[in-house]
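Novice: need the 3D shape of this:
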Amino acid sequence: MFAVYANEANADDPLASLVVGERPDPEVPEGWVKVNVKAASLNMHDLWTLRGVGIKEEQFPMILGCDGAGVLDDGTEVVIHSVINDPSWRGDDTLDPKRTLLTEKFQGTFADSVVVPARNAVPKPAGLSMTEAATMGTAWLTAYRMLFVKSGLRPGQTMLVQGASGGVSTALVQLGRAAGIRVWVTGRTEEKRALAERLGAHQTFESGARLPERVDAVFETVGKATWSHSMKSLKPGGIIVVSGSTSGPDASAELQRLFFLQLRVTGSTMGTRDELADLLAYTELAGIRPQVGAELPFEDARKGFEDMLEGRTAGKIVFTR
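Specialist: Next comes the predicted model:
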């Protein structure tokens, strides 16, 4: 079958390991289902896989793609939840010590078909296109959990999103606006800030700019480059929710500020299968449609990877069949 995959790890030149070609058709274990993929979105995790992060050498070649949308053999349209749990695990999917994501142990979604446990194929709302649905399982689910499960924010409070144009950031802007939260966003360029405003941000600022007032929560996916600004932007008792560190993890802890102002820092990773179902229902109820920055055929996957690597994003990059 057609697939976009990594043939080996390459930390220094990840795109040198990217192959657009053919892989064997998947076998379907008992309790699993085959999803005929119609659309799948690109994530930073796919670049990490090409670099060899979070995957063992013997797992290559590995079909890339953490999330997507497609059709079961019986015609049911589904969205894929990419957190694969140990069969014996009970509780929060993201806390399972034996959990894995697609592309770490099991083959991913950038292919004609992918196999997942039956519970990981979540019914797709009719109102979402396949392209839109393909953005939900990773970036939008991560944003949903950060905002509604981890932050504790209430309507009327103020949130700051560090970084204006990535998949998680654009989702946070749209979800926060729909929930009645004042949304502030930082962005490196005027173009990225304008995108955030179009998506619903109440106000945008240059990266590192002094804010009109301190905020109740900061949402961090950038890391080292924005960490000090995030700490200084919080009200006493405020919270930073962290789901990534694209500029590097070496952040100054600023412990004096942390304890004196009783700030809180919490991590957030992906989301549960039930949270994905709730997110899909919420987008229907609120009339939210995700920001798709580029839609490319799978055959042009390399261009999408190049754009992500260079930071040329304006929302999610989605590959379609």
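
Novice: please count neighbours and contacts with C-alpha atoms only from this point.
Specialist: Fine.

Novice: that's a strand at L153, yeah?
Specialist: No: secondary structure of L153, determined by DSSP: H, G, I helix; E, B strand; the rest coil: coil, with no strand assignment.

Novice: now do the contacts for it.
Specialist: Counting by C-alpha atoms under 8 Å, 6 or more residues apart in numbering, L153 touches L147, I181, D216, A217.

Novice: repeat that for G54.
Specialist: Contacts of G54 by C-alpha under 8 Å, 6+ apart are W48, E104.

Novice: quick one more, to check against the first:
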Amino acid sequence: MRAYLLTGFGGPEKLEYREDVPDPEPGPGEVRLRVTAAGVNNTDIWTREGAYGDLGAGDPAAWRGALEFPRVQGADLVGWIDRVGAGVPPERVGERVIVDPVLYTGGEAELATSGLLGSERDGGFAELATVPAENAIPVDTTLTDAELASFPTAYQTAYRMVERVALARDETVLITGASGGVGSALVQLAKARGARVVAVVGPGKQEQALRTGADAVLLRDDVPAGESVDVVADVVGGPAFPALLDALRPLGRYVTAGAIAGPLTELDLRKLYLKELTLVGSTVSTHEQFADLVRQIEAGALRPLLAATYPLRDLPRAQADFVAKKFFGKLVITPQE
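Specialist: The predicted structure is shown next:
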């Protein structure tokens, strides 16, 4: 099959396009799908760069520890099941599925040690992929496969964030990075809960954020004056962190699932305890939460924000465009083209 292989930690030169990769075969409890669309994410870039390790100690790592090379990246898979492994009903062949990218068994506490497609096992930047059968969720929608591939990682991350802080109707939430995949998903999910959304975006993206559902828009690095929001949903981090805490009302909640602007920041503990703030970390959703997300997609409650598609051979260009951040929504690879 055709696939892009990640051959080691580093820059785009570590991506190798191949047309002779052996077709994967589904093991017991697995299905194989013909991948029709696969979304591009920050995790792809950071995994390639080894950014999840202790860079100061020269110890690069993938999503959850060591990474085996070569690896097919791509966590967001949509496609059609063409083969099943032992123990999987043969009737599943021919199903159109969207794949839950989180790899774990057990309860919610297992999320802390979960793996991810495209990191702990091969993902969707290939013509074929195998996944655990329970991760391949049948989907019934008129959305295109590329539109569906805009959802998995971004929306399940956002879903988990609003769940972790129990965002409620009529609360005001400040969302950073609101033009990106997770940020734009947060806008939609927050509005679906009846919250008032203040979106922070880069120049030229204000109108798009308003069309997505934001009630108000601020330019990057700006925050509301005074203690004016109940919740901050942050995927940016970096030097803006102290100002984001300033924007929270007493008893406010801050939730983070990313650090695009940098993972290290300063925290004034007096601000934390005097305002009785709650700081929450969030990563990926449970299988149950992902299934609920798929039901919302099928019901038309969430709108895909597909910025562009690229054939498999153009994966390096797609990643370069992703890093440049000059788009609104999601970039998607279409391996069958």
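
Novice: mind checking the TM-score on these two?
Specialist: Remark: TM-score between the superposed chains equals 0.92 [TM-score structural alignment, normalised by the length of the first structure]; 312 aligned residues with a C-alpha RMSD of 1.7 Å.

Novice: so which of the contacts of L153 of the first structure persist in the second structure?
Specialist: Retained contacts for the contacts of L153 of the first structure in the second structure, judged by both residues aligned by TM-score structural alignment, their matches' C-alpha atoms under 8 Å, are L147, I181, A217.

Novice: which residue in the second structure aligns with the last one?
Specialist: In this case it means A217 of the first structure. Aligned counterpart of A217 of the first structure in the second structure: V231 (TM-score structural alignment).

Novice: wait, its match sits on R169?
Specialist: No: assessed by C-alpha atoms under 8 Å, V231 of the second structure is found out of contact with R169, at 11.9 Å.

Novice: and those two? Which one has more around it.
Specialist: V231 (29 against 13; other C-alpha atoms under 10 Å).

Novice: so which strand or helix has that one?
Specialist: Per DSSP states H and E: V231 of the second structure is located in strand 229-234.

Novice: what ranges do the helices span in the first structure?
Specialist: For the first structure, applying DSSP state H gives helices covering 44-51, 130-133, 141-144, 167-178, 190-199, 227-232, 255-260, 273-286, 301-309.

Novice: where in the second structure does the third one fall?
Specialist: So the one you mean is helix 141-144 of the first structure. With TM-score structural alignment as the criterion, helix 141-144 of the first structure aligns to 156-159.

Novice: just give me the mean distance for that stretch relative to the first structure.
Specialist: Relative to the matching residues in the first structure, stretch 156-159 of the second structure has an average distance of 0.7 Å after the fit, by mean C-alpha distance after the TM-score superposition for the first structure.

Novice: give me the contact list for that stretch.
Specialist: By C-alpha under 8 Å, 6+ apart, stretch 156-159 of the second structure touches 182-183, 185-186, 189, 257, 282-285, 289-290, 293.

Novice: pick out whichever of the kept ones among the contacts of L153 of the first structure sits closest to D300 of the first structure.
Specialist: Using C-alpha to C-alpha, L147 is the member of these that sits closest to D300 of the first structure, with 33.4 Å.

Novice: isn't that closest one right up against L172?
Specialist: Yes: counting by C-alpha under 8 Å, L172 is a contact partner of L147 of the first structure at 7.3 Å.

Novice: okay, those two: which has more neighbours?
Specialist: Taking neighbours as other C-alpha under 10 Å, L147 of the first structure and L172 compare with L172 leading, 30 against 23.

Novice: which residue lines up with the more buried one in the second structure?
Specialist: Aligning on TM-score structural alignment places L172 of the first structure opposite L186 in the second structure.

Novice: quick one: distance of stretch 177-187 of the second structure to the chain centre.
Specialist: Computed by C-alpha atoms, centre = their mean, to the nearest Å, the chain-centroid distance of stretch 177-187 of the second structure equals 10 Å.
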